[in-house]
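K.L.:
Have a look at this prediction, sequence included:
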Amino acid sequence: MIKLDRTPKPVELTAELQAKLTDEFKLTGKSVWNIDFIKNSLLDFSNNKCCYCEANIKEESKYLEVEHFHHKGKYKDEVLEWDNLLPSCKKCNGTKNDHDTILEPIIDPSIVEPKKHLKYWRYRIKGTDEFGKLTVSVLNLNDQDRLVTKRYEIGNAIQEKLEQLNEFTDDFISGIQTSTIRKNKIINGTKALMKEGLPNSIYSATTATIILTDIEFDTLKSKLILLKFWDEELSYLETNLQNTGLELYK
């Protein structure tokens, strides 16, 4: 989970339309929020990711579920309040279900910085306070089959890539392979890997955390600095990863 900067309410969602559809929902229970301009705005808002688990919504559940942070069954007046709507995958929305976020608050990533309440430990997310612990529990952020296994797969792929980049760099330093092609493969490969941890990428918090906490990354960075390959773009990418990734739980 990462902090999301909420975009402005869609211009199509006028006060008049919102009031009309809210009344319709109260009378009929109809899913008045299933409107393309609402769903598209929510997808843009989150870079097509679930606001909670960061899965690609179109891959995870094939379609967006409009999540009502304050449950629509109890807080009916908020059913079309823009600040109450979030983009969710089917799994997270179903897991959260009718949890009352007023009585028992959890993290709303459009308001709260998740990093202040969550840390990372062995492919699992750990709450650092009661607020974070309840969030992890309500959303089942450590679902073994769906999320913990996925984080392991991401971590394994990152470690293999970092080892490969370090091997390429060692060959360059030792003079075995010093071609421009090899140099570009090292620099561009490092940048491509780091971009996978940017906020617009799926599972960005996991990817950023794993990269920054892997000793292979520290080793690679030191070598690139030695070779004067570490440039402004790499520094920029590292800063963004630091802003996205979670601290390790100790």
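P.N.:
Perfect, I can see it now.
K.L.:
make it CA atoms for all contacts and neighbour counts henceforth
P.N.:
Will do.
K.L.:
how about residue 142, what does it touch?
P.N.:
124-125, 136, 148 (Cα atoms under 8 Å, 6 or more residues apart in numbering).
K.L.:
Go ahead and flag the most central residue of this structure.
P.N.:
The residue lying closest to the centre of the chain (Cα atoms, centre = their mean) is residue 54, at 3.8 Å.
K.L.:
Just the ones in strands from the contacts of residue 142, please.
P.N.:
124-125 (DSSP state E).
K.L.:
re earlier: for the residue nearest to the centre of the chain, give me its contacts.
P.N.:
Taking Cα under 8 Å, 6+ apart as the test, what residue 54 contacts is 1, 202-204.
K.L.:
Let me know the closest of the residues you listed to residue 39.
P.N.:
residue 202 (18.4 Å; Cα to Cα).
K.L.:
put this beside the first:
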Amino acid sequence: MRRVKRLPLGKKAVAYLGRCQKNTNRKAEAGVLDIEKEWKSARKTQTMQAVLKTLQKMMGSRERCMYCLDSHGSDIEHFRPKALHHKRMFRWRNLLLCCTECGRLKGNRFPTDGKRPLLIDPTKEEPWEHLDFIPETGHIKARFDPRINAWSPKGEKTVETLHLDRREALEAGYLKTLRRLSRIIDNFLENPSFSASHLLESLSADDEHGLLGWIFIGTGQHHPPFKDLREQHPLIWEKCMADFSINR
């Protein structure tokens, strides 16, 4: 998972979503709302295709799922499920891009702590503040939060809901990306002849699974070769970390 910048929609799409939401709210008040029918009808329109295209653009050329980053994002996902939150069914900030597997696993599940969501929304927060990665196995798990002396509740529920610790193909993809990033760092440590900006650019180009967040924000900085970079070239490390934080 990685932090995703939400792009603005075109005026036509914004207006269309607004009309759809008003119509949905009106039908709900009249007691005649069929949520699935309403969504499927809107989903077939060219304007909703434009909404999907914007979500895909947010994920780069490979159009990865915003949850797992390992599979192609094939459809529009409601962060707050439309079956539970019809008033957000057409809200742009409630729409994400997900793959078939993540969509199936999440379904209408939306754990909360009171009103606070216990799922990570990658367009609103840094996932690696709640998640951790095990480089020996490729597993994703909840991150330990020393402030509460426990595992992150949001990390735990996200992993549990999306089975992030039980998907072999997902683990293989993350491990492949880890090997690529490690190789870039190893090469730099052997021949530190280029700038921090060039190093970060190379890392970003090969980071298909958002592991730079784990490296610069999470616990990856304590694992070699990233630990070696931090200790042997502290200025390079600080520059990479600062630029990464600005651009994410």
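P.N.:
Great, that's in hand. None of these values were measured; they are calculated from a predicted model.
K.L.:
what TM-score do we get after superposing?
P.N.:
Overlay of the two chains. TM-score (TM-score structural alignment, normalised by the length of structure 2): 0.67; 217 aligned residues with a Cα RMSD of 3.8 Å.
K.L.:
Out of the contacts of residue 142 of structure 1, which two sit at the greatest distance?
P.N.:
136 and 148 (12.5 Å).
K.L.:
of these two, who's got more company?
P.N.:
Higher neighbour count among residue 136 of structure 1 and residue 148: residue 136, with 21 against 17, using other Cα atoms under 10 Å.
K.L.:
what's the matching residue for the more buried one over in structure 2?
P.N.:
Using TM-score structural alignment as the criterion, the counterpart of residue 136 of structure 1 in structure 2 is residue 159.
K.L.:
Residue 32 of structure 1 now?
P.N.:
Residue 32 of structure 1 maps onto residue 42 in structure 2, by TM-score structural alignment.
K.L.:
which element is its match on?
P.N.:
helix 35-43 (DSSP states H and E).
K.L.:
Ok, residue 217 of structure 1 next?
P.N.:
Per DSSP H and E: helix 215-226 holds residue 217 of structure 1.
K.L.:
hmm, back to that, tabulate the contacts of residue 142 of structure 1 (TSV), appending distance to residue 61 of structure 1.
P.N.:
Conversion of these to TSV gives the following (distance: Cα to Cα, whole Å):
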residue	distance to residue 61 of structure 1
124	22
125	22
136	20
148	18
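K.L.:
closest to residue 17 of structure 1 among the contacts of residue 142 of structure 1?
P.N.:
residue 136 (35.4 Å).
K.L.:
Next, the contact list for the closest one, please.
P.N.:
125-127, 142.
K.L.:
same check, this time on residue 34 of structure 1
P.N.:
If you count contacts by Cα under 8 Å, 6+ apart, then residue 34 of structure 1 has residue 66 around it.
K.L.:
What distance do you get for it to residue 87 of structure 1?
P.N.:
12 Å (Cα to Cα, to the nearest Å).
K.L.:
Can you name the residues that contact the residue mapped onto residue 64 of structure 1 from structure 2?
P.N.:
Taking TM-score structural alignment, residue 64 of structure 1 has residue 74 as its aligned residue in structure 2. By Cα under 8 Å, 6+ apart, the residues touching residue 74 of structure 2 are 65, 97-100.
K.L.:
Check residue 138 of structure 2 too.
P.N.:
171-172, 174-175.
K.L.:
By neighbours, which of those wins?
P.N.:
Result: residue 174 is most packed of those (other Cα under 10 Å), 26 neighbours.
K.L.:
what does that residue align to in structure 1?
P.N.:
Aligned partner of residue 174 of structure 2 by TM-score structural alignment: residue 151.
K.L.:
Distance from the chain centre to stretch 48-62 of structure 1, please.
P.N.:
How far stretch 48-62 of structure 1 lies from its chain's middle: 9 Å, per Cα atoms, centre = their mean, to the nearest Å.
K.L.:
Shared with structure 2, which of the contacts of residue 54 of structure 1?
P.N.:
Counting by both residues aligned by TM-score structural alignment, their matches' Cα atoms under 8 Å, the contacts of residue 54 of structure 1 that remain in contact in structure 2 are 1, 202-204.
K.L.:
Identify the farthest-apart pair in these.
P.N.:
1 and 202 (10.2 Å).
K.L.:
quick one on the thing from earlier: quick check, nearest of the kept ones among the contacts of residue 54 of structure 1 to residue 165 of structure 1?
P.N.:
residue 204 (20.5 Å).
K.L.:
what do we get in structure 2 for the closest one?
P.N.:
Mapped onto structure 2 by TM-score structural alignment, residue 204 of structure 1 lines up with residue 210.
K.L.:
mind checking the SS state of the nearest residue to that match once chain neighbours are set aside?
P.N.:
Distance criterion Cα to Cα, 6 or more residues apart in numbering; nearest residue to residue 210 of structure 2, sequence neighbours excluded, is residue 2 at 4.6 Å. Three-state call for residue 2 of structure 2 (DSSP: H, G, I helix; E, B strand; the rest coil): coil.
K.L.:
Contacts only, for residue 2 of structure 2.
P.N.:
66, 69, 122, 126-128, 209-211, 213.
K.L.:
now those residues as a markdown table including secondary structure?
P.N.:
As requested, these are exported to a markdown table (three-state DSSP):
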| residue | secondary structure |
| --- | --- |
| 66 | coil |
| 69 | coil |
| 122 | coil |
| 126 | coil |
| 127 | helix |
| 128 | helix |
| 209 | coil |
| 210 | coil |
| 211 | helix |
| 213 | helix |
